[in-house]
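Engineer: Everything below, folded, please.
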Amino acid sequence: MTDRRMTVARALTEFLAAQWTVDGDTRVRTVPGVLGIFGHGNVAGMGRALGEMQRDDPSRLPYRPARNEQAMVHQAVGFARVNRRRATLASTASVGPGSTNMLTGAALATTNRLPALLLPSDTFATRVADPVLQQLELPHDTGLTVNDAFRPLSRYFDRVDRPEQLFSIALAAMRVLTDPVETGAVTIALPQDVQTETLAVPAAFLAEREWHLRRPVPEPGALARAVQLIRSARRPVVVAGGGVVYAGAEAALAAFAAATGVPVATTQAGGGAILDDHPQSVGGVGATGSAAGNRLAADADVVIGIGTRYSDFTTASRTAFQDPSVAFVNVNVAPFDAHKLGASVALVADAREALAALAEALAGWRVPAGYAERVAAERDGWRDIVRLATAPTGRELPAQAEVIGAVQAELADRDVIVQAAGSLPGDLHKLWRVRDPLGYHVEYAYSCMGYEIAGGLGVKRGLVAQGDDREVVVLVGDGSYLMMNSELVTAVSEGLKLVVVLVQNQGYASIGRLSESVAGERFGTRARMLDVEGAEGSVIPLDLAANAESLGVDVIRVEPGAGVIERLRAAVAAARAAARTTLVHVETDPLPDAPDGEGWWDVPVPEPEAGDGAAAEAAERHARGRARQRPYL
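Structural biologist: Coordinates of the predicted model:
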């Protein structure tokens, strides 16, 4: 085959359409589509190239319009997670604000260790017209552009300043997108003039190329040390993170837990790593975990961390593990994470491969009978608490826990719940009974307000691409809804059905609670009318249900009052059965808390002044928490 003459933008789109990820017997397109919003930075380059591909063969690299650039990246992240990091979407945006709108999405993707390909447009590489519209000028460095802000937020960043650079940059980008250790946001900045320049493209660059995911096996010496330490344990516990899900290791974890009797507590990203009905499943761990998981973690002598990055929420700000001699066996594909908390054994390996090796080496070993009985008792006790907390109470304005119980009661086991920010992630971590490996999708590494609807749309895209017809249910608070609801229009325009349950509690319930805990009295967290001096007055007369209707969504309003939970359940059932995106609107009381999971989170408190009893009480609580913190060396 001979070289082809084409623009840089067309060469890039042709290249992306030919990339495949291979994971065992699974072979999928690495980048099966592009999301984009066009402007003067990309309309003549990426816009024209994608238009030509749509005309020639829309199945190779389909383009889909979006309404918000940040939301495009959120869609890509949701798509990537439901595909277990085997595939993601690309996002193209125009010069200046269009591109910098993707910065939050880049941070979210990298923090969550999920692949997303970002193609921000850049100013002229030639600088023949300088400065151009929307160009940032810095006298100390005229070569710096706003796209350089992506550098610290990306796992890979480069700029195509000359057409010939495309080949090496594109290949390097694919390497990072498909690397389980390095993956995250991958950013290729594309100057608007370079996008439209032509070059001779070798046939080899455009040929189909396979990227095989690495699944490293445990090193024998480290495996032997891990087995020896686990065999010595009297009170072991597994902390299962997102790496279990990305490795497709749920069955291996379930078998390991059943064979050994080791209880399994999950992180937010690890939701689905073990299912609720497994006898060794003890719920969440850490600041938002269950009392069962946290009590077992507190007494654990050996912690087996599998695919977790040990965030402060997971370790309860390093108060979760209280045994003076606690040891850590950390299984992670990333050495950076495997060595955290002064790991006694760092098992740098794929979660599924490591669990299979551990199960074989530990054959015949089980936890002591007395400990197994305690695990069962803690698990059963917490399940009773959850049942009570999620049951209807008869309030005219239900508590959030009641809403969670009502929503779950109407969903099928395989349906996916999507959430990200506010008080809902903590309540879900405690109360949601995960019944499918992909059924719990809570973005909590970045906990980005506004992720919910866009991320849910990405999940739905991913499921549709796999031929999976399960329902995607987005649970979103009014604060997050107001920050980003634009992709409801995208869902309507493409016929991608979502069920959205909008919980309206007149403000920011999570920060309101946090504010009270630090003696802040919920200042600035309630949706209230303000007078000229900023004093809070009556509730803002928002009609978010009407807003959703104006975006083309079908809406079911659940009126408060007696029987509200029964009406909510009927509304969720109707939305689930509907053919179109449907939003269920329900008002809640923001004050009742979910059950105490006995976790702690370190948030600074002010030094109390004389006579300030609330601040003194908050400082005393904080001091008690700080006294439990440990360095884990």
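
Engineer: rest of the way, CA atoms for contacts and neighbours
Structural biologist: Fine.

Engineer: Which residues outside the helix or strand that contains residue 405 are in contact with it?
Structural biologist: Element membership for residue 405 (DSSP states H and E) is helix 400-409. Residues outside helix 400-409 that contact it (C-alpha atoms under 8 Å, 6 or more residues apart in numbering) are 389-393, 424, 427-428, 431-432, 565-566, 568-569, 572, 588-590, 592-594.

Engineer: Which among the residues you listed count as buried?
Structural biologist: 389-390, 392-393, 424, 427-428, 431-432, 565, 568-569, 572, 588-590, 593-594 (16 or more other C-alpha atoms under 10 Å).

Engineer: in the stretch 351-500 of the chain, which spans are helices?
Structural biologist: 351-361, 369-389, 400-409, 424-431, 451-465, 478-483, 487-494 (DSSP state H, counting those that start in this stretch).

Engineer: Go through the ones you listed and pick out the most buried.
Structural biologist: Between the helices of the stretch 351-500 of the chain, helix 451-465 has the highest mean count of neighbours, a mean of 26, where neighbours are mean count of other C-alpha atoms under 10 Å.

Engineer: by contact count, what packs against it?
Structural biologist: Using 3 or more C-alpha pairs under 8 Å, 6 or more residues apart in numbering; DSSP states H and E, the elements in contact with helix 451-465 are helix 69-82, strand 416-419, strand 472-477, helix 478-483, helix 487-494.

Engineer: Could you figure out how far that helix is turned away from helix 487-494?
Structural biologist: Calculated by axes from the mean of the first three to the mean of the last three C-alpha atoms, to 10 degrees, helix 451-465 forms an angle of 20 degrees with helix 487-494.

Engineer: Now find how far off-centre helix 451-465 is within its chain.
Structural biologist: 12 Å (C-alpha atoms, centre = their mean, to the nearest Å).

Engineer: got the contact list for it?
Structural biologist: 71-72, 74-83, 418-421, 443, 469-470, 472-476, 480-481, 484-485, 487-488, 491, 496-498, 500.

Engineer: What of stretch 621-633?
Structural biologist: 317-319, 322, 341-343, 600, 602-605.

Engineer: closest to residue 157 out of the helices of the stretch 351-500 of the chain?
Structural biologist: Closest to residue 157 of the helices of the stretch 351-500 of the chain, according to C-alpha to C-alpha: helix 451-465, at 23.3 Å.

Engineer: now that closest one and helix 69-82, what's the angle there?
Structural biologist: Using the same axes, to 10 degrees: helix 451-465 against helix 69-82 is 50 degrees.

Engineer: quick one: buried residues of the helix or strand hosting residue 624?
Structural biologist: Assigned by DSSP H and E, residue 624 falls within helix 613-628. Across helix 613-628, burial judged by 16+ other C-alpha under 10 Å covers 614-616, 618-619, 622, 625-626.

Engineer: Now show me the structure for the sequence below, then we'll compare the two:
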Amino acid sequence: DRAYPDPSAIEAAVKVLLSAERPVIVAGGGAITANASSELTRLAERVGAAVSITWNGKGAISEDHELFIGAVGQTGTTCGNKITASADVVVSVGCRFTDWSASSYAKGVSFSIPPGKLIHIDLDPREIGKTYPTEVGIVSDAKVALEAILALISEGDAKKALGKREQFLADVQKAKADWIAQVSPRENSRETPFTSQRPLVALRKVLDRNGIVVVGSGNTQGSVKQSFPVYEPRTHLTSGSYSPMGWAVPAALGAKLACPDRQVVAIVGDGDFMMSLPEMGTAAMNGINVVFLVLNNSGYMSIRGGQRKFMGRHIASEFNHHSGNGQPYSADITASARAFGLEAWKVEKDEDLESSLKAALECGGPALVEVIVSRDAAGPFATGWWDFPSPAYYEKEQAAYAQMRAREQHL
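Structural biologist: Next up, the predicted model:
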């Protein structure tokens, strides 16, 4: 059974939405759980609203839709953060406003509420108004709430709303172009070791449109959010709340068992992959035809990045030989996969990237592609803010940290 909304709340939401000059719909995981993607897209088209996503909301709208603006939050896109922060009305559909998606509530980074007005749709009444003041709260299943809103917007209302969107939609296109200009050099780089983004672009070219990616934690997770478009709900699976290492590999096996006719690829870093290495045996013994794409930079680079930025040094986050020349250390992941009975490829040259991924997808069994990636271009762009406390003894970050802390709305 679905939870239905209060009709008076729907009427109030429609009134607020139709008054908007710069409306943005934010799709969280609840939009996908409720199977509300079609209704969400129709509402965006009806009133000319841009659509941003959270980690768990990736796939709620096709990412080649002209109204899609990318993700919000600390590793969102510049476009997603800029346009969403500029919204005068935000429609939240199944979004919990975590510190990651809301840039630790620093005003104007991902959201500006107030002065922006919030229409908050969530099945859990405890979420309504929990982090931002709500203009209209709707406790409901997201799908039926959006259906009810759509039913109250006449063709005349829609035409009038769209007539006010010329400048807003021009701003959207400009922000999207700016983001593409920023990220394209990493996505299209032919340098080796690879950037984290380059293998994702190659995979997208050879993966079916409805193929499923199951994404690990850390820099890989953020890079996929920014640089790997998906086009259907439930084709991007990730642990967007706790973000643990070791989850993606067994989760990919489960996804393939649930959807045996779909291509399934686990995208993980080497540190993440090593947490679940024995599952290669599970895949081989049971004939679970998952492709494991391992982005190997010999370490925990997201942890290293946090250590460097907020403490000025890093400890135990790079895998290096501690005797001799100190060069990066890595187990031979490709050889390990072959020892478990998988077909496997190690890619160190750009000309081998797409062909290896294609071969893995077509080999008819579980397979692994190990791609050697750079430590220096190891992750996503940090376009938002995350309140990762910087100790007082590290003076370099104190001024910038204090400036952003002063913008937080929930201290």
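
Engineer: care to give me the TM-score?
Structural biologist: Put the two chains on top of each other and the TM-score (TM-score structural alignment, normalised by the length of structure 2) is 0.92; 401 aligned residues with a C-alpha RMSD of 2.0 Å.

Engineer: Switch the helices of the stretch 351-500 of structure 1 over to CSV; also include distance to residue 560 of structure 1.
Structural biologist: Shown next, in CSV, are these (distance: least, C-alpha to C-alpha, whole Å):
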stretch, distance to residue 560 of structure 1
helix 351-361, 46
helix 369-389, 19
helix 400-409, 12
helix 424-431, 20
helix 451-465, 24
helix 478-483, 16
helix 487-494, 25
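
Engineer: And those helices: which comes nearest residue 261 of structure 1?
Structural biologist: Of the helices of the stretch 351-500 of structure 1, nearest to residue 261 of structure 1 by C-alpha to C-alpha is helix 369-389, at 6.5 Å.

Engineer: And for residue 261 of structure 2, the neighbour number?
Structural biologist: Number of residues near residue 261 of structure 2 (other C-alpha atoms under 10 Å) recorded here: 9.

Engineer: can you tell me how far it sits from residue 249 of structure 2?
Structural biologist: Remark: distance between residue 261 of structure 2 and residue 249 of structure 2 (C-alpha to C-alpha, to the nearest Å) = 18 Å.

Engineer: and the helix holding residue 405 of structure 1, which stretch of structure 2?
Structural biologist: Taking TM-score structural alignment as the measure, structure 2 aligns residues 196-205 with helix 400-409 of structure 1.

Engineer: Give me the buried positions along stretch 316-331 of structure 1.
Structural biologist: Here stretch 316-331 of structure 1 shows 316-322, 326-331 as buried, counting by 16+ other C-alpha under 10 Å.

Engineer: Can you tell me which of those residues is nearest residue 10 of structure 1?
Structural biologist: Nearest to residue 10 of structure 1 among those, with distances taken as C-alpha to C-alpha, is residue 331, at 41.9 Å.

Engineer: quick one, what contacts the aligned partner of that closest one in structure 2?
Structural biologist: Alignment note (TM-score structural alignment): residue 331 of structure 1 maps to residue 121 of structure 2. By C-alpha under 8 Å, 6+ apart, the contact set of residue 121 of structure 2 is 91-94, 128, 137-142, 145.

Engineer: Those, buried ones only, as a ChimeraX selection?
Structural biologist: Remark: buried members of the contacts of residue 121 of structure 2, expressed as a ChimeraX selection using 16+ other C-alpha under 10 Å:
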select :91,92,93,94,128,137,138,139,140,141,142,145
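
Engineer: now the contacts of residue 121 of structure 2 in CSV, with distance to residue 62 of structure 2?
Structural biologist: CSV is the format used below for those (distance: C-alpha to C-alpha, whole Å):
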residue, distance to residue 62 of structure 2
91, 18
92, 17
93, 16
94, 17
128, 26
137, 26
138, 25
139, 26
140, 24
141, 21
142, 18
145, 20
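
Engineer: Distance check, residue 461 of structure 1 against residue 120 of structure 1.
Structural biologist: Distance from residue 461 of structure 1 to residue 120 of structure 1, by C-alpha to C-alpha: 22 Å.

Engineer: wait, I meant residue 204 of structure 1
Structural biologist: Using C-alpha to C-alpha, residue 204 of structure 1 is found at 26 Å from residue 120 of structure 1.

Engineer: So if I had to pick from these two, which one is more boxed in?
Structural biologist: Comparing residue 204 of structure 1 with residue 120 by neighbour count (other C-alpha under 10 Å), the higher total belongs to residue 120, at 31 against 12.

Engineer: Tell me the secondary structure at the more buried one.
Structural biologist: strand (DSSP: H, G, I helix; E, B strand; the rest coil).

Engineer: in terms of contact, does it touch residue 195 like I think?
Structural biologist: No - Residue 120 of structure 1 lies out of contact with residue 195 (C-alpha atoms under 8 Å); the separation is 11.1 Å.

Engineer: can you give me the strands in structure 2?
Structural biologist: 23-27, 50-53, 68-71, 89-93, 117-122, 136-139, 212-215, 236-238, 264-269, 291-296, 343-347, 367-372 (DSSP state E).

Engineer: dump the residue contacts of residue 269 of structure 2.
Structural biologist: When contacts are taken as C-alpha under 8 Å, 6+ apart, residue 269 of structure 2 is in contact with 216-220, 294-297.

Engineer: residue contacts, the residue nearest to it when sequence neighbours are not counted?
Structural biologist: In space, residue 269 of structure 2 comes closest to residue 295 once its chain neighbours are excluded; the distance is 4.7 Å by C-alpha to C-alpha, 6 or more residues apart in numbering. Residues in contact with residue 295 of structure 2, defined by C-alpha under 8 Å, 6+ apart, are 196, 220, 267-270, 370-373.

Engineer: Tabulate the strands of structure 2 in CSV, adding columns for distance to residue 172 of structure 2.
Structural biologist: Converted to CSV, the strands of structure 2 look like this (distance: least, C-alpha to C-alpha, whole Å):
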stretch, distance to residue 172 of structure 2
strand 23-27, 11
strand 50-53, 8
strand 68-71, 7
strand 89-93, 15
strand 117-122, 19
strand 136-139, 25
strand 212-215, 28
strand 236-238, 24
strand 264-269, 30
strand 291-296, 32
strand 343-347, 37
strand 367-372, 34
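
Engineer: Looking at those strands, which is nearest to residue 303 of structure 2?
Structural biologist: strand 264-269 (12.2 Å).

Engineer: which bit of structure 1 covers that closest one?
Structural biologist: Counting by TM-score structural alignment, strand 264-269 of structure 2 corresponds to 472-477 in structure 1.

Engineer: my read: residue 142 of structure 2 touches residue 91, true?
Structural biologist: No - the pair residue 142 of structure 2 / residue 91 is not scored as a contact, 11.3 Å apart, by C-alpha under 8 Å.
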